[in-house]
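Enquirer: Quick one: sequence plus predicted model below, questions after.
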Amino acid sequence: MRALCYHGKKDIRCDTVPDPKIEDGRDAIIKVTSCAICGSDLHLFDGFMPGMKEGDIVGHEFMGEVVEVGADNKKLKVGDRVVVPFTICCGECDQCRRGNFSVCERSNRNKDVADKVFGHTTAGLFGYTHLTGGYPGGQAEYVRVPFADVTPVKVPDGLTDEQVLFLGDIFPTGWQAVVQCDIQPTDTVAIWGAGPVGQFAVRSALLLGAQQVICIDHVPERLAMARAGGAITIDFDNESVLERLAELTQGKGPEKCIDAVGMEAHATRTIDSVYDRAKQALMLESDRAHVLREMIYVCRPAGTLSIPGVYGGLIDKVPFGALMNKGLTLRTGQTHVNRWTDDLLRRIQEGQIDPSFVITHTVGLEQGPQMYTTFRDKQDGCIKVVLKP
C-alpha cells in the first residue's frame, strides 16, 4: 500500500509499505477514505517531537470502511463506515472507565518508555512517536486499528466524510478545550491561535454560551474564518494583544483563555519570542512558551487557562508566581475523544455545526508531502488539508 512516512526533519515521503494485518482478535483493518494533516503533525515535520524513527507512518486523523475484523471484535462488521479517534483506548482500565481515554493505561505498547519520560504512561496514539506506542498512522491506504471494539465511531447514513472526519481529533479537541473552561454566560473567552483547533474552539465556545469570543492570530485567512464563526479578532502583527484585550474586557481581562498553539508559538517584536528561538536553537528548551506566558499575564484573576495546544518537553521563564497568586486554574491534556463523540455527532446531524467549513485543500495522498510544506508555511490560504488515498 501507499503511505506517508517520516524520514527525518522536513522529510515526509509517499512510500510503498507492507499492508497491515490483524494482530489481535480485537483488531480491525480500515480502508482509509479520507485523512488529514493536523497541526500536531507539523511538530513531527519540524523535528520538535522526540521518538520518531525512519519509515514511521504518520497521521492520526482518518476514517474509512472496515474491510476486516478480528475474531473477538463484536462491535464492527465488514462494510461499516467509521471515524477513528487518534487516542487508542482499551475501554477496560481504570482511566477508560472514568472517561479519561487519552491516558488509557493499556494501549501504549511502549509503556515503560513513557513511564520514564512522563512519570506515568499516556494512551497509545496513531502515527505519533514511539513515546506513544509507535503505532502506524492513518495517512495511508489501510490502517490496523487496535482495540477496534472500543475506539472507532460508527458513521450514520447520510453524512459525508467531510462532515465527520474531524470527530477523530480537532473538533473534540476544540470542544474539550472549551468544556474545560466551565463557560458561564458572562464570560469572555480569548483563544490564541486561529488554526483548525482554534476555529473549533471559537464555535464551541459560542455553542456553549460564552458572551464574547476573541481570537488572536496574524494570518488573514485564519482571522477571516474566525470572524465568520462569530469571534472578534486580534491581529498581533498590527495591534497590541494586551491593549486590545484590556479594551474589549473593560480592563478586567478575559475570564477564560485557551492556548490552541502549543510548542511552536509565533510572536512578533517581542523579547521572549527571540529568547525562545535562541534557547531552542541551543537545545536548552524544546517548546516556545510565548502564548502560555501571555495568557497567564492577561487572564482575569480566578480565571481558567485551557491548553489543547501540544507541548512536548521543556519550557523556560514561565511566570508561575503570577499563575499562583492570581488563583488561576490550569487545565491541559490530549483529548478524551470518545467522551465527546456521541454529543458532537448529534450536533452535526441536527445541523448545529458543519465541520467541513475548515477545509481549504483536498488532494490525493501522493501530494501529501508537498502539502505539509504548504500547510506549515500557510501558503495558498491553507488552513486544513484533507487527503484522499
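Expert: That came through fine. Just so you know, these numbers come straight off a predicted model, no measurement behind them.

Enquirer: CA atoms for contacts and neighbours, from now on please.
Expert: Noted.

Enquirer: hey, where'd the helices end up in the stretch 1-150 of the chain?
Expert: 39-45, 94-97, 111-118 (DSSP state H, counting those that start in this stretch).

Enquirer: which of those helices sits most buried?
Expert: Compared across these, helix 39-45 shows the largest average neighbour count, a mean of 21 (mean count of other Cα atoms under 10 Å).

Enquirer: And the contacts of it?
Expert: Helix 39-45 has contacts (Cα atoms under 8 Å, 6 or more residues apart in numbering) with 6, 8-12, 49, 52, 58-59, 128, 195-196, 263-264, 310, 372, 376.

Enquirer: still on that earlier bit, which one, of the helices of the stretch 1-150 of the chain, ends up nearest to Gly351?
Expert: Evaluated over those, closeness to Gly351 peaks at helix 39-45, with 26.1 Å, by Cα to Cα.

Enquirer: which one is the residue most central in space within the chain nearest to, not counting chain neighbours?
Expert: Nearest to the mean C-alpha position of the chain, by Cα atoms, centre = their mean, lies Ile170 at 5.0 Å. Nearest residue to Ile170, sequence neighbours excluded (Cα to Cα, 6 or more residues apart in numbering): Val197, at 5.3 Å.

Enquirer: Kindly confirm my reading that the one you found is in a helix.
Expert: Yes. Assigned with DSSP: H, G, I helix; E, B strand; the rest coil, Val197 falls within a helix.

Enquirer: pretty sure it contacts Ala260?
Expert: Yes. Using Cα atoms under 8 Å, Val197 makes contact with Ala260 at a distance of 6.2 Å.

Enquirer: one step back: what's near enough to touch the residue nearest to the centre of the chain?
Expert: Counted by Cα under 8 Å, 6+ apart, Ile170 has contacts Pro196, Val197, Phe200.

Enquirer: In addition, the following structure is provided for comparison:
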Amino acid sequence: MKAVTWQGSQDMRVQEVPDPTIQDPGDVIVRITSTGLCGSDLHLYEPLGPFMTPGDVVGHEPMGIVEQVGPGVETLVPGDRVVVPFNVSCGTCWMCSRGLHSQCETTQNRDQGTGASLFGYSKLYGQVPGGQAELLRVPFGDTLPIKVPHGPPDDRFLFLSDVLPTAWQAVEYAGVGEGESVLIIGGGPIGAMAARIAARRGIRVIVSEPEEDRRQRAAAWGAEVVEEQPPAELAATLREMTDGRGPDAVIDAVGMEAHGSPAAELAQKAVKLLPDVVAEPLMKRAAVDRLVVINTAIETVRRGGTISISGVYGGAVNPLPLMQIFDKQIELRMGQANVHRWSDDILELLTDDDPLGTEGFATHHLPLSEAPEAYKAFRDKQDGMIKVVFQP
C-alpha cells in the first residue's frame, strides 16, 4: 500500500509499505477514505524528529471502511464505516472507564514515561503505524473505532478523530458558560472549531490570531477578533473589552509551534542537529518550547480565571511564572483529548444539520501523493491552507 512516511527532518515521502495484517483477534483493518493533516504532525516534521525512525508511517486523523475483522470482533463487519480516534485506547481499563482515554493503562508507554499510544506519533507514543495511508490496522475493534452512518460526505464525520474532541475538551476545560467570555489564542483548526463550539453555547468568543484569513474565518462564525499583540498590550485591549477584568478563560490552541520565541526556536533547531542518542534525553529534560502563547494566556486571563491548554508542548522543563499564576489564582487544565469521553455528545450534532460546519471546514482536499508538498505549505501557511484532508 501507499503511505506517508517520515524520512528525516522536513522530509516526508509517499512510499510503498507492506499492507497491515490482523495481529490480534480484536483487530480490524480499515481501508482509509479520508485522513487529515494535523498541526501536531508539524511537531514530527521538525522538533520531535529525534523520536522518529525513518520509514515511520504518520497520521492520526483517519476514517474509512472496515475491510477485515479479527475473529474476536463482535460489533463490526466488513463494509461498516468508521472514524478512528487518535488515542489508541482500550476503552475498558481503569483510566478509560473514567473518561481518561489519553491515559489508557493498556497502551500507556511506561518506558517513555508517557500516556496512551497515539497513531502515527513517534516512539514517545508507541510508534504505532499511522493513518496517512491506504490501509490501517486498528486494535480494540469493539471499543476503539467509532461507527458512523453511510451517506453524508466524509468531512461530516472525519474530524471526530481529533479536531472536534480536542476543541470540545478545550471548551469543557475552560469551564465557561453562557454569557461568560473566552479568549482563544490561535485561529488554526483547533482554535477555529473551539470558537464555533463555544459560540454555539452562548459564550462570548474572542480570537487572537496574526493571520488575516484565519481572523476572517473566526469572525464568520460569530467571534470577535483581535490581531496578535505583545502580551501586556493584548491584556490591556482585553480588559477594555471585558469591564476591566480580562476574559473569564483563555484557550491556548497553539502550543509549541508559537512564533515570537526566538531563543526556544533556536534551541529546537540546535537539538535537531544532535545525534538521536543525545537529542532524545535532552528533549525529555530541557526547556525547548516556545512559551509566548502560554505566557500570554497567563497575562490576559482575569484573576480567578481558567486557562485551558490544547496546544501540544514537548519540553519537559519549562520556566513558568508560578508567582503570577499563584497570585492571580489561575486554574490550569490541559492534556491530550480523551476522544471517547466526548464522541457520543459530538456525534449527536453530526447526525443532525451540521451546526458546526464540518462539511466546509477543510480548506484543502488533496490526493495522498501530494502530502510532502502539503506539509511544507501547511507549516508556512501558504495558499490559505488551514485544514488539509488527504484522500488516498
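Expert: Okay, I see it. This is a predicted model, so every value here is computed, not measured.

Enquirer: where does the TM-score land?
Expert: The TM-score (TM-score structural alignment, normalised by the length of structure 1) is 0.93; 376 aligned residues with a Cα RMSD of 1.6 Å.

Enquirer: More neighbours: which of Val197 and Ala260 of structure 1?
Expert: Neighbour totals were compared for Val197 of structure 1 and Ala260, and Ala260 leads with 29 against 26 (other Cα atoms under 10 Å).

Enquirer: The more buried one matches what in structure 2?
Expert: For Ala260 of structure 1, the aligned position in structure 2 is Ala253, judged by TM-score structural alignment.

Enquirer: circling back: separation between the residue nearest to the centre of structure 1 and Ala177 of structure 1?
Expert: 10 Å (Cα to Cα, to the nearest Å).

Enquirer: and if you look at Phe62 of structure 1?
Expert: According to Cα to Cα, Phe62 of structure 1 and Ala177 of structure 1 sit 21 Å apart.

Enquirer: again, but for Leu44 of structure 1
Expert: 22 Å.

Enquirer: again with Val310 of structure 1
Expert: Distance from Val310 of structure 1 to Ala177 of structure 1, by Cα to Cα: 12 Å.

Enquirer: Looking at these two, which is more packed in?
Expert: Ala177 (32 against 20).

Enquirer: The more buried one should be in a helix, yeah?
Expert: Yes. Using three-state DSSP, the assignment for Ala177 of structure 1 is a helix.

Enquirer: The alignment partner in structure 2 of it: what's it in contact with?
Expert: Applying TM-score structural alignment, one finds that Ala177 of structure 1 aligns to Ala170 in structure 2. Residues in contact with Ala170 of structure 2, defined by Cα under 8 Å, 6+ apart, are Ala194, Ile251, Ser308, Ile309, Ser310, Met334.

Enquirer: neighbour-wise, which of the residues you listed leads?
Expert: Within those, most neighbours by other Cα under 10 Å means Ile251, with 32 neighbours.

Enquirer: what's the burial count for Arg239 of structure 2?
Expert: Arg239 of structure 2 - counted by other Cα under 10 Å - has 17 other residues nearby.

Enquirer: I'd say it and Glu233 touch.
Expert: No. Taking contacts as Cα under 8 Å, Arg239 of structure 2 lies outside contact range of Glu233: 10.0 Å.

Enquirer: now the counterpart of Ala220 of structure 2 in structure 1: how far from Ala194 of structure 1?
Expert: Correspondence of Ala220 of structure 2 to structure 1, assessed by TM-score structural alignment: Ala228. Relative to Ala194 of structure 1, Ala228 of structure 1 is positioned 12 Å away (Cα to Cα).

Enquirer: Same question for His7 of structure 1.
Expert: Applying Cα to Cα, the value for His7 of structure 1 to Ala194 of structure 1 is 29 Å.

Enquirer: counterpart of stretch 370-382 of structure 2 in structure 1, which residues?
Expert: Aligned by TM-score structural alignment, stretch 370-382 of structure 2 falls on residues 367-379 of structure 1.

Enquirer: where does the matching stretch sit relative to the chain's centre, distance-wise?
Expert: Relative to its parent chain, stretch 367-379 of structure 1 has a centroid offset of 17 Å by Cα atoms, centre = their mean, to the nearest Å.

Enquirer: So what touches it?
Expert: 4, 11-14, 37, 42, 45, 219, 380, 382-385, 387.

Enquirer: One more: stretch 271-285 of structure 1?
Expert: His266, Ala267, Ser286, Asp287, Arg288, Ala289, His290, Gly313, Leu314, Ile315, Asp316.

Enquirer: What is the nearest of those residues to Lys111 of structure 1?
Expert: Nearest to Lys111 of structure 1 out of the contacts of stretch 271-285 of structure 1 is Gly313 (Cα to Cα; 17.5 Å).

Enquirer: For burial, what's the neighbour tally of the counterpart of the closest one in structure 2?
Expert: Here Gly313 of structure 1 is matched to Gly315 in structure 2, going by TM-score structural alignment. Using other Cα under 10 Å, Gly315 of structure 2 has 18 other residues around it.

Enquirer: swap in Lys269 of structure 2?
Expert: Close neighbours of Lys269 of structure 2, defined as other Cα under 10 Å, add up to 13.
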